[in-house]
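*Asks:* requesting a structural model of the entry that follows:
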Amino acid sequence: MSVPERDEFDGPWSRTPPPRPPVFNAMPPAVLLIALSIVSVSLLGQVWPGFQRWVFNAGVFFAAESGAVLPRQPLGPVAPFFLHVYIHFGLFHIAMNLAILVATGRAVGERLGYGLRGSAGFLLLFFTCAVTGAVLEAIFHQGPPTTMGGASTAVSGLIAAAGWVRGGWRGMARLALPWIAINIVIGLVGDLMPIPIAWLGHIGGTLGGIVLTPLVIAVFAEDRA
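*Replies:* Next up is the predicted model:
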C-alpha cells in the first residue's frame, strides 16, 4: 500500500521549519541606509586620513558648560547635533551601535513601512533622537568640555520606539526604563570613577524616542487608517 507524500513543512507537527530569509532581505530601507552610511564613513576614513579628520572636526559634539570657548567647526555649531552619529571611537563602539540599530530599527521600520513616507518617518525619528540626546548632554554637562560621538543617542531612542511597536506604552516601559536606569547607574559610578560613556546623551535619546514615537507612527506609518 502506498502512502501519499506530504509536504514536510505542512501542518503544525512538522519537525523541520521552513528556511528563514537572511536578516538583511527584509531590512527596512531607512535602516540599511543609515547602517551603510555609518560603515562607509568609517571605512573611507581609514583609507583617507584627511577625510577622517574633516568628518571628526565637523561632526564631533562638544559638551560644555555655558560660556565655554569651543573650537570652530567646519559646518558650524548646529551640524554636530546630527552628525555625531557618524563619529565612533573604535571597532567595538561602531559594532555595538550597529547591532542595536539593526535589532531595534527593523521592528520600527517594519511598523512605519518600506515606502518613501515610512522611511522619511524613520529618518526623522532617528536623527531627532540624536538631537535630543545631544541637547540633554549639553544642558546638564558639568566640568571641562568633552567630546561626544556615536549613534548611541539615536539608537537609544529606537530602543523606546521598538518597545512601543511591540507593546504600546507598557512595551515601551519594559525596554526604555531599564535602559534609563542603567545609564543613571553609569552616571552615579562616573562620579567616583570617570567612565567615557555619554550617559546623559543616552537618556536624552531615549526620552526623545518616548515622546516622538507615537507621533511619528501616527503621521508616517503607511498602513494607518
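*Asks:* going by C-alpha atoms from here, please, whenever you check contacts or count neighbours.
*Replies:* OK.
*Asks:* mind checking the SS state of the residue most central in space within the chain?
*Replies:* Nearest to the mean C-alpha position of the chain, by CA atoms, centre = their mean, lies V155 at 1.8 Å. Under DSSP: H, G, I helix; E, B strand; the rest coil, the three-state class of V155 is helix.
*Asks:* to compare against the first, here's another:
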Amino acid sequence: MTNTHLATPRCKPNSQPLGPREPFRPLPRSLLALAGVIVCIELFLELADRGILSDPSLRSRVYMVGAFWSGLLHGARPIFEGQGWTMFVTHAFLHGGFLHMAMNTAVLLGLGRFTADRYGAWTVLPVFLVSAVAGGLAFGLMSSDPVPMVGASGAVFGAERTMNPACEQTPVTSLTNAIRELSRGQTT
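*Replies:* All right, here's what the predicted structure looks like:
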C-alpha cells in the first residue's frame, strides 16, 4: 500500500542548477529590528532576574500578562480586558531565558533572511506575526496545561514554510496550507 500523500509532489522539483555563491549581504533592517526587540526584552528581564534593573519578580509578572495561557481560551478569567487576544502575539516576544531567546533569534535571523530575500524585507514581520498567532492557536487547541507558553519558536518556524523555492506561493498561502495540513494530521 502506498501513501499517495507522500508520493505526490506539491511543487515542481527545482531543476535549476545551483549557481555561484552570492557575496555577503547585510541582514534586512526589518529583520534586525524584530530580532533587536526580542533581544532587548530578554536582556531587560535577565537584568531584572538578577535584581539589577528591577525587582526579580518582574519576569513572573510579565509572564502573567504576556505569556500564552491556554486556560484563557477555556473560560479562565483574564487579568486585563483583551488578554485573550494579545497573548496570541505577545508570547512570541517572551522567552524562558537567555539561551531560549538566543536559539530562537539565531533561527529567526537565518529563516527570516530567506523570507526577506524571497518576498521582500517588509514581509518578515507579517510572516512572524501570522505564524505567532498560528502557533498560539495550535498550542491553545492541543493544551489544557496550566503552564503558559512563551517563545518565538512557532513564529520563527512559520518562515520555514516560505523556504521551498519551487513552490510559487505567497507566505500567507504557504502558512495557510501548513495549518490546513496540521488540522488534517498531515505533515510535509
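*Asks:* give the aligned equivalent of the residue nearest to the centre of the first structure in the second structure.
*Replies:* With TM-score structural alignment as the criterion, V155 of the first structure lines up with V156 in the second structure.
*Asks:* so its match sits right up against P126, yeah?
*Replies:* No - counting by CA atoms under 8 Å, P126 is not a contact partner of V156 of the second structure; they are 11.4 Å apart.
*Asks:* figure out how far stretch 45-56 of the first structure is from the centre of its chain.
*Replies:* In terms of CA atoms, centre = their mean, to the nearest Å, the centre of stretch 45-56 of the first structure is found 23 Å from the chain centre.
*Asks:* equivalent analysis for stretch 136-151 of the second structure, please.
*Replies:* Remark: stretch 136-151 of the second structure is offset 14 Å from the chain centroid, using CA atoms, centre = their mean.
*Asks:* buried stuff in that stretch?
*Replies:* Within stretch 136-151 of the second structure, the residues that count as buried by 16 or more other CA atoms under 10 Å are G136, L137, F139, G140, P148, M149, V150, G151.
*Asks:* what's the closest of those residues to I41 of the second structure?
*Replies:* Of all those, I41 of the second structure sits closest to G151, with 11.8 Å by CA to CA.
*Asks:* the closest one contacts T90, correct?
*Replies:* No - under the criterion of CA under 8 Å, G151 of the second structure makes no contact with T90, lying 9.1 Å away.
*Asks:* where does the residue mapped onto V133 of the second structure from the first structure land in three-state SS?
*Replies:* Under the alignment (TM-score structural alignment), V133 of the second structure pairs with V131 of the first structure. Using three-state DSSP, the structure places V131 of the first structure in helix.
*Asks:* so V131 of the first structure versus P18 of the first structure, what's the distance?
*Replies:* For V131 of the first structure, the distance to P18 of the first structure equals 42 Å [CA to CA, to the nearest Å].
*Asks:* the more surrounded of the two?
*Replies:* Neighbour count, other CA atoms under 10 Å: between V131 of the first structure and P18, V131 has more, with 26 against 10.
*Asks:* got a list of what the closest residue to the more buried one other than its chain neighbours touches?
*Replies:* Sequence neighbours aside, F81 is the residue nearest to V131 of the first structure in space, at 5.1 Å (criterion: CA to CA, 6 or more residues apart in numbering). Shown in contact with F81 of the first structure (CA atoms under 8 Å, 6 or more residues apart in numbering): G59, F61, A130, V131, A134, V135.
*Asks:* now with 7 Å, please.
*Replies:* F61, A130, V131, A134 (CA atoms under 7 Å, 6 or more residues apart in numbering).
*Asks:* give me the element G112 of the second structure is part of.
*Replies:* Per DSSP states H and E: G112 of the second structure is located in helix 98-119.
*Asks:* and that helix against the first structure, how far off on average?
*Replies:* Aligned to the first structure and superposed, helix 98-119 of the second structure gives a mean residue distance of 1.2 Å (mean CA distance after the TM-score superposition for the first structure).
*Asks:* alignment lookup: M142 of the second structure to the first structure.
*Replies:* In the first structure, M142 of the second structure lands on F140 (TM-score structural alignment).
*Asks:* what is the neighbour count of L188 of the first structure?
*Replies:* 11.
*Asks:* re the thing from before, tell me which of the contacts of F81 of the first structure is nearest to N25 of the first structure?
*Replies:* N25 of the first structure lies nearest to A130 out of those, by CA to CA, at 26.6 Å.
*Asks:* surely that closest one touches T153?
*Replies:* Yes - with contact defined as CA atoms under 7 Å, A130 of the first structure counts as touching T153 (4.8 Å).
*Asks:* nice, that's everything, thank you.
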